[in-house]
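# Sharing a sequence plus its predicted fold:
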Amino acid sequence: MLIEGQSVLVTGGGSGLGAATARHFAGEGAKVAILDFDLGRAQAVAGEIGGVAVQADVGDAAAVGAALDEASRQLGSAPRIVVNCAGIGLAARIVGREGKLSFDVFEKTLRVNLFGTFNVMSHAARRMMELEALENGERGVIVNTASVAFEDGQLGQAAYAASKGGIAAMCLPAAREFARYGIRVMAIAPGLFRTPMMEGLPEEVSAKIAADIPFPPRLGEPDEFALLAAHIATNPYLNGTTYRLDGAVRLPPR
């Protein structure tokens, strides 16, 4: 699918991987809508790229539906390309100090990361089904964001790894379900990237983390995530799988 002229929705587009993705697609000539829980950040990036901003908690199915309606109205059509980057990275042991349990962390992480991705994918796919097919039969492409933690989850990452594992696991069945409509579904599992969460770490901690990445021995750049998302959108034979984007890193136990 050619990116130029297409309507694109990026969730979590107010910062990090999502902001880089929104900028990249806009640079390729797409009309971009940014959906973010923080409307101010979404508006800042949208203003920079000539896009539109909508607010929603991705864990709220009704709010997602309303946000997609508004984004489609402002873009002039339902998005043909959706990149789901919204997510949180809470950490907690399953059983912590003094026997404290962490179900609250588990529930919140899955609600945002996994349920949120499912909500956006569901609402977006339903709207894509109603679009006219392009010359090659495509109607849309959905790119979800997993994490290398779905395979290499570290101590304290049970909730995060489970949420990202669910995103990876639903990629193939979703692609199979939507294939008859010409809608592709892919997932990217990024490794250690230079996002606001990582940038908040002390410099010596970041340096140690980067030293464990085989090549290139550095944190990933958000633009590199955006490049892969754009390639997935333009390559019509990519469907139903999860790509690791990680510099060959494998996360240690802690």
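On my side now, so go ahead.

# only C-alpha atoms for contact and neighbour calcs from this point on.
Noted.

# mind listing the helices for the stretch 151-254 of the chain?
158-169, 171-178, 196-199, 203-211, 222-234 (DSSP state H, counting those that start in this stretch).

# Counting neighbours, what do you get for the spatially closest residue to Val141 that is not a sequence neighbour?
Leaving out its chain neighbours, the residue that sits closest to Val141 by CA to CA, 6 or more residues apart in numbering is Arg184, at 4.6 Å. Neighbourhood size, Arg184 [other CA atoms under 10 Å]: 29.

# now swap in Arg250 and tell me
Neighbours around Arg250, by other CA under 10 Å: 16.

# go on, Ala189?
Count around Ala189 with other CA under 10 Å applied: 22.

# Let me see the contact set for the residue lying closest to it once chain neighbours are set aside.
Distances taken as CA to CA, 6+ apart place Ser147 nearest to Ala189, at 3.9 Å, with adjacent residues excluded. With contact set as CA atoms under 8 Å, 6 or more residues apart in numbering, Ser147 has these partners: Ala161, Lys164, Gly165, Ile188, Ala189, Pro190, Gly191, Arg244.

# sorry, back to before: most tightly packed of the helices of the stretch 151-254 of the chain?
Of all the helices of the stretch 151-254 of the chain, helix 158-169 has the most neighbours on average by mean count of other CA atoms under 10 Å, namely a mean of 24.

# Got another one to weigh against that:
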Amino acid sequence: MPCDVANSLAAEEALATARDAHGAARVLVHCVGRGHSEPTVGVNGPMPLEDFRQLVEVNLISTFNMMRLAAADMARLQPRSNGERGVILSTASVAAYDGQSGEAAYAASKGGVVSMILPAARELGPLGIRVVGIAPGLFGTPTLFAMEKDLDSRLAHQIPFPHRFGDPSEFAMLVLHVLKNVMINGTVLRLDGGHHR
């Protein structure tokens, strides 16, 4: 269902619709994100502040918004035999650690997601809710292709191993592993083939 996840009311309505159809969720995988590559100051002057604001809205505020709403739902669930009520996975980016020229705004928005994971895990842990971040590197997704205008094999060859872009199915495999392993909590897992730009 379409939803502006940065909008509190729209997100609440979407969660209510999903809850009515399927019951309360024990898992939130928040993969919403917007890529943007633009220098802070370019040949046409400074980056428009509205571009920065939109990145923060989509990448950071929507992550917190969905986290808080999903956690409130999960906190009301009966715990499983291990005490767990739910898992929240938020998508960050390796740009939060290794942002490149033209990525100051994008890196800041994803860096906020990284910074939120540990304190959120500490806050929600007593409720039986785990919080984990995944920071993908170069993955063959529309977001990457929108950010990189001249994408070619030389970028993939910079990845130590394997020499290719990540596949979304590999992201999904990590999500499944995190869901099964209750000891993974309060951390951000890099998924980048060892590529530190």
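Nice, I can see it. Remember, predicted model here, so these are calculated numbers, not experimental data.

# Could I get the TM-score for this pair?
The TM-score (TM-score structural alignment, normalised by the length of structure 2) is 0.95; 196 aligned residues with a CA RMSD of 1.4 Å.

# re earlier: do I have it right that the residue nearest to Val141 of structure 1 meets Ala175?
Yes. Using CA atoms under 8 Å, Arg184 of structure 1 is in contact with Ala175, at 5.6 Å.

# which neighbours do the two share?
Common neighbours of Arg184 of structure 1 and Ala175 (CA under 8 Å, 6+ apart) are Asn239, Gly240.

# Kindly list the longest helix within structure 1.
helix 61-75 (DSSP state H).

# What residues sit buried inside it?
Ala61, Val64, Gly65, Ala67, Leu68, Asp69, Glu70, Ala71, Ser72, Gln74, Leu75 (16 or more other CA atoms under 10 Å).

# Just the closest of those to Val112 of structure 1, please.
Ala61 (10.9 Å; CA to CA).

# what's near enough to touch that closest one?
Ala61 of structure 1 touches Gly116, Asn119, Val120, counting by CA under 8 Å, 6+ apart.

# out of the residues you listed, who has the most neighbours?
Val120 (27 neighbours).

# how about stretch 71-89 of structure 1: buried residues?
71-72, 74-75, 77-88.

# Same question for stretch 17-33 of structure 1.
17-26, 30-33.

# per the alignment, Gly137 of structure 2 corresponds to what in structure 1?
For Gly137 of structure 2, the aligned residue in structure 1 is Gly191 (criterion: TM-score structural alignment).

# Its match contacts Val148, doesn't it?
Yes. Gly191 of structure 1 sits in contact with Val148 when judged by CA under 8 Å, with a separation of 5.4 Å.

# sorry, back to before: hmm, which of the contacts of Ala61 of structure 1 are common to structure 2?
Retained contacts for the contacts of Ala61 of structure 1 in structure 2, judged by both residues aligned by TM-score structural alignment, their matches' CA atoms under 8 Å, are Asn119.

# Okay, and which of the contacts of Ala61 of structure 1 map to helices?
Using DSSP H, the subset of the contacts of Ala61 of structure 1 located in helices is Gly116, Asn119, Val120.

# Between those residues, which sits nearest Asp152 of structure 1?
Gly116 (22.1 Å).

# got the contact list for the closest one?
Asp57, Val58, Gly59, Asp60, Ala61, Ala86.

# what does it align to in structure 2?
Match for Gly116 of structure 1 (TM-score structural alignment): Ser62.

# In structure 2, which residue range corresponds to stretch 23-34 of structure 1?
Using TM-score structural alignment, stretch 23-34 of structure 1 pairs with nothing in structure 2.

# chain center to that stretch: distance?
15 Å (CA atoms, centre = their mean, to the nearest Å).

# cool, stretch 116-132 of structure 1 as well?
On CA atoms, centre = their mean, the centre of stretch 116-132 of structure 1 falls 15 Å from the chain's centre.

# could you point out the longest strand in structure 2?
strand 129-136 (DSSP state E).

# for the aligned partner of Leu68 of structure 1 in structure 2, what are its contacts?
Matched by TM-score structural alignment, Leu68 of structure 1 corresponds to Leu15 in structure 2. Contacts for Leu15 of structure 2 (CA under 8 Å, 6+ apart) come out as Ala70.

# ok, 10 Å please
Cys3, Leu9, Ala21, Gly23, Ala24, Ala25, Met66, Leu69, Ala70, Asp73 (CA atoms under 10 Å, 6 or more residues apart in numbering).

# Same question for Glu123 of structure 2.
Ile129, Arg130, Val131.

# Which stretches in the stretch 1-150 of structure 1 count as helices?
Under DSSP H, counting those that start in this stretch, the stretch 1-150 of structure 1 gives helices at 16-27, 39-49, 61-75, 103-109, 116-128, 149-152.

# Identify whichever of these lies nearest to Pro202 of structure 1.
helix 16-27 (18.0 Å).

# Which strands or helices does the closest one pack on?
strand 7-11, strand 31-36, helix 39-49, strand 81-84, helix 196-199, helix 222-234 (3 or more CA pairs under 10 Å, 6 or more residues apart in numbering; DSSP states H and E).

# Can you add distance to Phe103 of structure 1 and give the ones you listed back as a markdown table?
Below are the helices and strands packed on helix 16-27 of structure 1 laid out as a markdown table (distance: least, CA to CA, whole Å):
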| stretch | distance to Phe103 of structure 1 |
| --- | --- |
| strand 7-11 | 26 |
| strand 31-36 | 25 |
| helix 39-49 | 29 |
| strand 81-84 | 25 |
| helix 196-199 | 22 |
| helix 222-234 | 31 |
